[in-house]
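Trainee: could you work out the structure for the sequence below:
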Amino acid sequence: MILQRTLKKAISATGVGLHSGERVKLTLLPAPPDSGIVFRRTDLPGSPEVRAEPSLVNDTRLSSTLVTDTGVRIGTIEHLMSAFAGLGIDNLIVEVTAAEIPIMDGSSAPFIYLLESGGIVEQDAYKRFIRVKETVRVEEGDKWVVLEPHEGFKVKLAIEFNHPAFNRAPQTVEIDFASHSYIDEISRARTFGFMHEVEYMRNHGLGRGGNLNNAIVIDDEFVLNPEGLRFPDEFVRHKILDAIGDLYIIGHPLIAAFSGCKSGHALNNRLLRQLLATPSAWEYVSFKDPLDAPSSFHRLPEAA
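Mentor: Next comes the predicted model:
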């Protein structure tokens, strides 16, 4: 049977918020079956909790941010959520001492390391998947995203930047997780930004913690990071990392094919909301026999 997963023990790390520039302590704690991913703001009175769900993604300026009706915020959750998806984590409490998840190195690899250090354990409850039964599509001008029925999980994304640093490598990548590893192919891809955007971001209270240690920075022609890129097509691979994290805010692994062009956090969230608003387009499924599950989910790292 394919079971739900959590951590064996609590584990912590400290970093800086990409947009706030604030120092923040992140603590990941085990959680019971069927509790999902719950964020806890320990810096606020009463340590309010915010559950990861699409309806609470109410700020998508350069990241996915949960905002409750009482104004409690948890920002830049997509890289951490992407790591949860990559390792098949279903239930976890995420404690933070600020309004933003630390950016670490700009990828999800540090979160993968943190989770594996805490130990991943299976729980006495079936993992619940969401199987997409009908195509769901959202468009905005020349940008679009779509979920289609597929017996597995694969992602195809295209970006379009008329810029020398982007034109040196393909701007479209497709990853089928039946034959490729999230950890190897996606987790190390870092977030990126342009020098000319920095002043705008700072004026709007964004990007205050960004530097060459936690983002790829690009000028009018070149990548400024001394070490260069980790993949020739690292930019679009990071967009896939983001999309996987955004999609996992739905709370369950998707059995589907996701594709998009010039997509971002706002469009990804609209797609989830559209899916949930179309009851005929999806169903919950579990697998008592692991061999009945799509092969995409056979590649999850083994639990302890």
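
Trainee: use CA for all of it now, contacts and neighbours both
Mentor: OK.

Trainee: check which residues of stretch 193-200 are buried.
Mentor: 193, 198 (16 or more other C-alpha atoms under 10 Å).

Trainee: next: stretch 226-240.
Mentor: Buried residues in stretch 226-240 (16+ other C-alpha under 10 Å): 233-240.

Trainee: name the nearest of these relative to residue 226.
Mentor: Nearest to residue 226 among those, counting by C-alpha to C-alpha, is residue 234 at 15.2 Å.

Trainee: what residues are up against that closest one?
Mentor: Residues near residue 234 by C-alpha atoms under 8 Å, 6 or more residues apart in numbering: 189-190.

Trainee: likewise for the one 10 residues further on?
Mentor: Residues touching residue 244, when contacts are defined by C-alpha under 8 Å, 6+ apart, comprise 78, 81-82, 85.

Trainee: which helix or which strand is home to the residue nearest the centre of the chain?
Mentor: For the chain, the residue nearest the mean C-alpha position is residue 245 (1.6 Å; C-alpha atoms, centre = their mean). Per DSSP states H and E: residue 245 is located in helix 234-248.

Trainee: what about that helix, distance to the chain center?
Mentor: From the chain centre to the centre of helix 234-248 is a distance of 6 Å (C-alpha atoms, centre = their mean, to the nearest Å).

Trainee: next secondary structure after it?
Mentor: The C-terminal neighbour of helix 234-248 among helices and strands, as given by DSSP H and E, is strand 254-261.

Trainee: skipping adjacent residues, who's closest to residue 261 in space?
Mentor: Leaving aside its sequence neighbours, residue 261 sits nearest to residue 158 (C-alpha to C-alpha, 6 or more residues apart in numbering; 4.7 Å).

Trainee: now the other sequence, so there's something to compare against:
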Amino acid sequence: MEMQNTIKSEAAISGIALHTGVRIHLRMKPAPENTGIVFRRTDMPGAPEVRAYAPNVIDVRRATTIAAPSKAYVVTVEHIMAAFHAAGVDNAYVEMDNAEPPVADGSAGPYFKMIKEAGIQEQNAPAQFWTTDVPLYVENGATSMVVLPSDTFKISCTVAFGETALDTQFYSLEVTPENFEKELGPCRTFVAYRDLAQLIAAGLAKGGSLDNAVILHDGAIISNDGLRFPNELVRHKIMDMVGDLYLTGKRVRAHVIAIKPGHSTNVQLAKLMLARETAQK
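Mentor: As a prediction, the model looks like this:
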């Protein structure tokens, strides 16, 4: 029987937030069994908490935002959640002195590295897995997502953005700690230039740069050091799915097939997965 895990020791990172451009200090701490992943806003009176859980999602524009009645809210949880999910960490506290975590290099890689260096501590409660014996389906506009029964966590994904000849991409893999670290973790966030211009006009993306993002513009893919993989865009989308689907509060064991996924449909699917689980009880 697989058991729940937390991290062995604390781990910390500081850096610039993507949208506000302010410096953020983030610290991961071990948590008891059955805690889940809980964010703490140490900059707010009483350090209120919000659990990373699909019913707590309040916004999915550009990123996944969670909030609690305590008034605590956290923006862009998906990269941290992906790292925890892939590493098999069920329980942890994440303390932040602002609402948005450091963007780092625009990927989940630095967070996975933090967890790996902190170490994994097995706990005294059985791990909980989300599974299904029937297909589930979500469709929203051009986006389709199907969940099929599987003994492992696998994602197959197709994306197409119409910005360059290179942005129609497909990738499929089983999500394991080793595969995540090598194949998904390093993949950076990206944005179409026309959307970036809107973000800047709205006073956002103040911490964005070609060091932590890939830009699609006028038929070209632009970044300081080129693409890390020929299909880095679809790999990043898969990484986002690993994070968003961990909002079920359980490690996922299913095969997810997605066409043009985004945070909105990822969270919609996570909520459907929870509803299916409730109906089975």
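
Trainee: re the thing from before, including distance to residue 254 of the first structure, could the buried residues of stretch 226-240 of the first structure go into JSON lines?
Mentor: Formatted as JSON lines, those follow (distance: C-alpha to C-alpha, whole Å):
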{"residue": "233", "distance to residue 254 of the first structure": "25"}
{"residue": "234", "distance to residue 254 of the first structure": "24"}
{"residue": "235", "distance to residue 254 of the first structure": "23"}
{"residue": "236", "distance to residue 254 of the first structure": "21"}
{"residue": "237", "distance to residue 254 of the first structure": "19"}
{"residue": "238", "distance to residue 254 of the first structure": "19"}
{"residue": "239", "distance to residue 254 of the first structure": "18"}
{"residue": "240", "distance to residue 254 of the first structure": "15"}
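
Trainee: quick one: the helices in the second structure?
Mentor: Applying DSSP state H to the second structure gives helices spanning 78-87, 109-118, 177-179, 193-201, 232-244, 263-280.

Trainee: so the first one corresponds to what in the first structure?
Mentor: So that's helix 78-87 of the second structure. Mapping helix 78-87 of the second structure onto the first structure (TM-score structural alignment) gives residues 78-87.

Trainee: that stretch vs the second structure, average distance?
Mentor: With mean C-alpha distance after the TM-score superposition for the first structure, stretch 78-87 of the first structure departs from the second structure by a mean of 0.6 Å once superposed.

Trainee: next one: the residue nearest to residue 28 of the second structure when sequence neighbours are not counted from residue 250 of the second structure, what distance?
Mentor: Leaving aside its sequence neighbours, residue 28 of the second structure sits nearest to residue 94 (C-alpha to C-alpha, 6+ apart; 4.6 Å). Residue 94 of the second structure sits at a distance of 17 Å from residue 250 of the second structure (criterion: C-alpha to C-alpha, to the nearest Å).

Trainee: what do you get for residue 149 of the second structure?
Mentor: Residue 149 of the second structure is 15 Å from residue 250 of the second structure, by C-alpha to C-alpha.

Trainee: who has more neighbours out of these two?
Mentor: Between residue 149 of the second structure and residue 250, residue 250 has the larger neighbour count (other C-alpha atoms under 10 Å), namely 19 against 16.

Trainee: mind checking what that one lines up with in the first structure?
Mentor: Using TM-score structural alignment, residue 250 of the second structure lines up with residue 252 in the first structure.

Trainee: got the contact list for its match?
Mentor: The contact partners of residue 252 of the first structure, taken as C-alpha under 8 Å, 6+ apart, are 90, 128-130.

Trainee: overlap between these and the second structure?
Mentor: Shared contacts between this structure and the second structure among the contacts of residue 252 of the first structure (both residues aligned by TM-score structural alignment, their matches' C-alpha atoms under 8 Å) comprise 90, 128-130.

Trainee: ok, the residues you listed vs residue 55 of the first structure, which is closest?
Mentor: Relative to residue 55 of the first structure, the closest of those is residue 130; by C-alpha to C-alpha it sits at 16.9 Å.

Trainee: just checking, residue 26 of the first structure touches residue 99?
Mentor: No: using C-alpha atoms under 8 Å, residue 26 of the first structure makes no contact with residue 99, being 11.0 Å away.

Trainee: what's the neighbour count on residue 3 of the first structure?
Mentor: If you count neighbours by other C-alpha under 10 Å, residue 3 of the first structure ends up with 19.

Trainee: show me what contacts the alignment partner in the second structure of residue 264 of the first structure?
Mentor: With TM-score structural alignment as the criterion, residue 264 of the first structure lines up with residue 262 in the second structure. By C-alpha under 8 Å, 6+ apart, the contact set of residue 262 of the second structure is 143, 237.

Trainee: now do residue 269 of the second structure
Mentor: The contact partners of residue 269 of the second structure, by C-alpha under 8 Å, 6+ apart, come to 137-138, 145, 245.

Trainee: checking those against the first structure: which ones persist?
Mentor: Shared with the first structure under both residues aligned by TM-score structural alignment, their matches' C-alpha under 8 Å, the contacts from the contacts of residue 269 of the second structure are 137-138, 145.
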